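Visitor: Below: sequence and its predicted model.
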Amino acid sequence: MDDAPLRLLLLFLFLFTLSPAAGDLAGDGAALMSFGAAVGRYVLHWNNSISPCLWSGVTCADNRVVTLRLPGSGLIGEIPAGTLGNLSNLQTLSLRFNALSGPLPSDLASCKQLRNLYLQENRFSGEIPVFLFSLSSLVRLNLANNNFSGVIPPAINNLTRLGTLYLENNNLSGEIPALDFPNLVQFNVSFNRLNGSVPLKLRSWPANSFMGMSLCGGPLGLCPGEISPAAAPTRTLPSGGGSKLSGGAIAGIVIGTIALFLILLVILLLLCRRKGKDGAAKSVEAKPPEVEVALTDVGTLDSVGTNRGAPATKVAASSPAASIGSKKQLVFCGNGPRVYDLEDLLRASAEVLGKGTFGTTYKAVLESGAMVAVKRLRDANTPEKEFREKIEAIGAMNHPNLVPLQAYYHSKDEKLLVYDYMPMGSLSSLLHGNRGSGRTPLNWEIRTSIALAAAHGIDYIHSTSRSASHGNIKSSNILLTTSSEARISDHGLAHLVGLSTTTNRVGGYRAPEVTDTRRVSQKADVYSFGVLLLELLTGKAPSQALLNDEGVDLPRWVQSVVHEEWTSEVFDMELLRYQGVEEEMVELLQLGVNCTAQHPDHRPTMSTVVAKIEEIHRSSIEVSKE
């Protein structure tokens, strides 16, 4: 009988170690079984005879459950207390796209290590529980598409590490509190019942983060009584005698200003006379100068002596530029009509379109009204014979998804390439140039069409020879016609000019194995195209730093998102409005991930990529017809 208390104590300790509060894997398993019995009795086929770490949707670390992912698993009903709250080591909880309802269990506050909470697309109701704001490790919080009501509590600012906050499509009311999240990269409160003004620190977000409500301020326009910063009155000097200028002082300032203007005018006239004499002296030299085209940022394409940034002097018919030999003329590619010559090009008005990897590109308007794009190459020190051979090979390429090279010009100091002009600009400018309220979004059909056209163009380049590649695939080199048809530019120039090895992977597009930019393989092109696909789908620039304050490239960021089971949140918000193509979006995303595999042998060929995008594109068209 004396041993009875001891036996009872040992039995109590044994039972305690099996309880959910014990803080071991057995306790985690018991908590999960209770959760499954309450909301997933007929859909979760967990087997108590094996380790919980082997159950579907469960991930363990250090013999504890750290992740529970059950998206779209048919869960239904309320989550009881004493279940998930006992998973004290839980870091990621994904229960999105189910039919869970009722309030959130308060014991979730015990999951102090929780970093990612995805509860979107359920039927949760009640106010947003305040205990969530004690989870200081929380980085991503998605409560979208539920029935949460009440206000957004100001205590949400306690989540200082928060990078994602999605609250759209609920019944939240009141004003948006003065939210201040230094790490926020994803945010949306659209389609609630919020009112008032957008807080100052949220006014940099686009209007589609605040849609469907009576809000004002920032991207939604001025609130009643607000004054635009541009229209704010300028600060004036006080009227006190200490700061008021006398009439004599004002007169002195005016006289001094006029005198300075006259002095500058005289100096300018003297410089112009001197320059004119120098030019006349040079014109009588026996040796004619070699034509060097100097392109101004805004002006004309003209001949020797034009200073950059100064008004260009048009070439007269009797000038050396008009009588140069055949070696100094434009060389046309293909059998197209020769509707202009070098002199016409030099007289054309020009404006800068962009300064890219290989040089500056200009829009040139000829006197006939025709428009061409002129690229002035820099650092093109290739010998003339090799230069002409490579350029003529580029000019011989004929494919509807390549920007045609019309002509080229080569001299010792100037190399010009003349292309068809693409009026809609680049894919990069359309994706990233204007993300405000006045933006015209790129829909899913246009994006897949652009991806397919670009893939066809690259596949054609690869088909010309086993070693042929583009070498510099990026969104700024995908140009669009007026009908949004995509064409690839700058093909072949990487092999001609080369890039600096210090360039940061060409803005995030360069494959990791590329060290010599004049020797870019076809599989390296596939990697760059994969980055382009991810850019089309996410709407994010490839080199953008997004994840937990770390500078990561786009492929790594996408893979981390997919790994965390928040795949739907990787897509550009502009794409999420299109219903019925979610499967096709995920397939294209997976193709982009496959193309950006670290090892070249693990990447598909461009012909395989073309076939897959064609399949996705056809499927999307069929869905749109339903």
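Guide: Alright, I've got the coordinates.
Visitor: Could you use CA atoms for every contact and neighbour count after this?
Guide: Will do.
Visitor: my guess is His470 contacts Ser489, does it?
Guide: No: between His470 and Ser489 there is no contact under Cα atoms under 8 Å: 9.2 Å.
Visitor: Which residues are in contact with the residue positioned nearest the centre of the chain?
Guide: The chain has Lys540 as the residue nearest its centroid, 2.0 Å off, counting by Cα atoms, centre = their mean. Lys540 sits next to His432, Leu554, Asp572 when contact means Cα atoms under 8 Å, 6 or more residues apart in numbering.
Visitor: quick one: the first one from Ala453, how far?
Guide: I take that to be His432. Between His432 and Ala453 the distance is 20 Å, computed by Cα to Cα, to the nearest Å.
Visitor: between these two, which one's more packed in?
Guide: Just comparing His432 and Ala453: by other Cα atoms under 10 Å the higher neighbour count belongs to Ala453, 23 against 11.
Visitor: What residues sit buried inside the helix or strand that one falls within?
Guide: Assigned by DSSP states H and E, Ala453 belongs to helix 444-463. For helix 444-463, a neighbour-count test (16 or more other Cα atoms under 10 Å) marks 444, 447-462 as buried.
Visitor: now do stretch 31-38
Guide: Residues Ala31, Leu32, Met33, Ser34, Phe35, Gly36, Ala38 are the ones in stretch 31-38 that count as buried (16+ other Cα under 10 Å).
Visitor: let's bring in a second model and compare:
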Amino acid sequence: MGSGHRPVIFLTLLLLLSSAALSDLDADRSALLSLRAAVGRSILPTWSPSASPCSYHGVTCESGRVTALRLPGAGLIGSVPAGTLANLTSLRTLSLRFNALSGPLPSDLASLSELRNLYLQQNRFSGPLPDAVGELKNLVRLDLAGNNFSGNITTKLSGLPRLRTLYLESNSLSGSIPDLDLPNLVQFNVSFNRLNGSIPPSLRKMPANAFLAMSVCGGPLPACPGEVSPSPSPPPGTAEAPGGGNASGGNKSDGKRKKKKLSGGAIAGISVACAVALGLVVLVFVLFCTKRSKKSGATLATGTTASRAVPKPQERAGEVSSVVAGAAGAAPPAETAKKLIFFSEGGKGEFDLEDLLRASAEVLGKGTFGTAYKAVLEMGLVVAVKRLKDVNLGEREFREKVEGIGSMNHPNLVPLKAYYFSKDEKLLVYEYMPLGSLSAQLHGNRGSGRVPLNWEIRSAIALGAARGLAYIHSTSLSSSHGNIKSSNILLGKSNLDARVSDHGLARLAGSASSSMPARAAGYRAPEVTDPRRVSQKADVYSFGVLLLELLTGKAPAQAILNEEGIDLPRWVQSVVREEWTSEVFDAELLRSQNVEEEMVQLLQLAIDCAAQYPDNRPSMPEVVGKIEEILQSSLRATAENSSEGGDNRVEED
């Protein structure tokens, strides 16, 4: 072939390669547009069919192919269909965290053979963990935390030799933890699932906080039943042979046994001491039984049983039976009165009153309506039990009102699972919120070990609490919460899972004026004079104070004490009037980048909610809409920032 043809051949090859590259990029564009149509709707306006996909928001390209897709907190919602993501065959990083994606993971996920990093945490994905994940041989980081995955952890994960990070916490995974062969695994967490059994050998090097709130044992946790903890190594030269003798010879072992033998006098002394101790135990037992029988005779004679004392808040550990057993004893003899009454889908069959009686518990705190306990049942289930006070309703009225509370169903309300009624005791059993209250998170540990509450977390909490309160208001024109404050905003499996608690309890409270001071500490609207009669606009005022608390880091009661009687709303307004707005915000918030405008907008909304006159306050649906608008603005401003906002993990390429 002549040399004159070589440039032509080279040009032809170049054109063919360019055509192939364009074809691949067109395929990437098609996949991205399919994804937008399925879950992005109108929130990705820059994704135009006529533009290069490399110019799309959240997309990174290399060598003419899409290699990274990062859309954290972009408002994506719905199920990801097959045939979308899998067509991005050069993708190395996929981050769709903090959205509302649901349904199972796409069945063709295994096609992403180049994928190194997969961040899907804090969505609503459900179903089993697909075996296809185990076929992503190049995967280094996998984060599926904070979803609704169920079923067993697939053993196919052992097929990921490069995997260094595996986060599966806060799902509904069940069964035992498989013995995964992951030689490079460094970061691991499966807490807050429904896993049980022994921690496998391959994962026993992980810290104890990787296995929180589950019925698992071994390794960094206490030994499993029947499992022998490793004994300390014997001193050099005294190692035992497999049969129990000394490895260096029988004579040395025999000599040591002789040296360890006790003298006859020592044995006699020990025997006498044991006999005396046994006698004392028997005497105490007889006295105890006699006292109990006298006490039982007295209660039978009167036909009632006194309730047992409730642990004081400073008694951090105890038995929840000290609360419930007294209630059971004080109940009428009717069979139904001695049972927990469950709500539909509220856990019926998971446990009963006897299980609650045997549960170990600790006091969580005392509130306006009673004392709350964390109860750990024998099967590993954890619930929160509230012992109500100042509730003097008859059984029929109590049941009607509590069943009204139990019928409330919203993702941002703490679910009421069951209740118990007797003449002397009224108990409410709630789903346990593991991260505690917003008040504790804001005003608890401010030392060096504290995990900061950044803008992403605080704004998400504000939105969740607003949605919960708006739902309560939507149930009827007269429905209100009556006691909105940071200690009644609880956090579930993550800091982004905010739930309103104590909803409906104002209807159960008595007329005792003692409940007024607890509610008046900075949250009470100026027009409220009777704590039993709180309007929806009064709730809005309390919510406005809550927003100010989130933004300033100041507790309302603390603001009153430290600012010579000036409440938190008036203090904020005085600072803003002097144009020192930056002085208002908590120092932890000021570290957030590119969201100053959104912070000021939320501050203005808080001031509007805490207006002096009720007619000047917005409604809760308006508040929700405004917070959603602010969040969309901040998400657009920070979408290209790859730092993990929810749990301070870092996305890496």
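Guide: Thanks, I have the structure now. No experiment lies behind these values; they were computed from the predicted model shown.
Visitor: residue ranges for the helices of the stretch 251-400 of the first structure, please.
Guide: Assigned helices in the stretch 251-400 of the first structure, in chain order: 342-347, 384-395 (criterion: DSSP state H, counting those that start in this stretch).
Visitor: Most tightly packed of those helices?
Guide: Greatest average neighbour count among these goes to helix 342-347 (a mean of 20), per mean count of other Cα atoms under 10 Å.
Visitor: Superposed on the second structure, what's the mean shift for it?
Guide: In the superposition against the second structure, helix 342-347 of the first structure averages 1.3 Å from its aligned positions (mean Cα distance after the TM-score superposition for the first structure).
Visitor: So which bit of the second structure is that helix matched to?
Guide: Aligned by TM-score structural alignment, helix 342-347 of the first structure falls on residues 353-358 of the second structure.
Visitor: Could you do stretch 419-430 of the first structure as well?
Guide: Per TM-score structural alignment, the counterpart of stretch 419-430 of the first structure in the second structure is residues 430-441.
Visitor: what about that stretch, start to end distance?
Guide: Chord length of stretch 430-441 of the second structure, first to last residue, is 20 Å (Cα to Cα).
Visitor: in it, what's buried?
Guide: Residues of stretch 430-441 of the second structure classed as buried by neighbour count (16+ other Cα under 10 Å): Tyr430, Glu431, Tyr432, Met433, Pro434, Leu435, Gly436, Ser437, Leu438, Ser439, Gln441.
Visitor: Average offset of the helix holding Ala453 of the first structure relative to the second structure?
Guide: Compared with the second structure after the fit, helix 444-463 of the first structure shows a mean deviation of 0.4 Å (mean Cα distance after the TM-score superposition for the first structure).
Visitor: And that helix, what does it pack against?
Guide: Judged by 3 or more Cα pairs under 8 Å, 6 or more residues apart in numbering; DSSP states H and E, the packing partners of helix 444-463 of the first structure are strand 486-488, helix 522-538, helix 606-625.
Visitor: Pull the number of nearby residues for the closest residue to Leu173 of the second structure other than its chain neighbours.
Guide: In this structure, Leu173 of the second structure finds its nearest non-sequential neighbour in Ser150, 4.3 Å apart by Cα to Cα, 6 or more residues apart in numbering. Close neighbours of Ser150 of the second structure, defined as other Cα under 10 Å, add up to 18.
Visitor: What of Ala273 of the second structure?
Guide: Number of residues near Ala273 of the second structure (other Cα under 10 Å) recorded here: 11.
Visitor: Am I right that it sits in a helix?
Guide: Yes: membership of Ala273 of the second structure in a helix is supported by DSSP: H, G, I helix; E, B strand; the rest coil.
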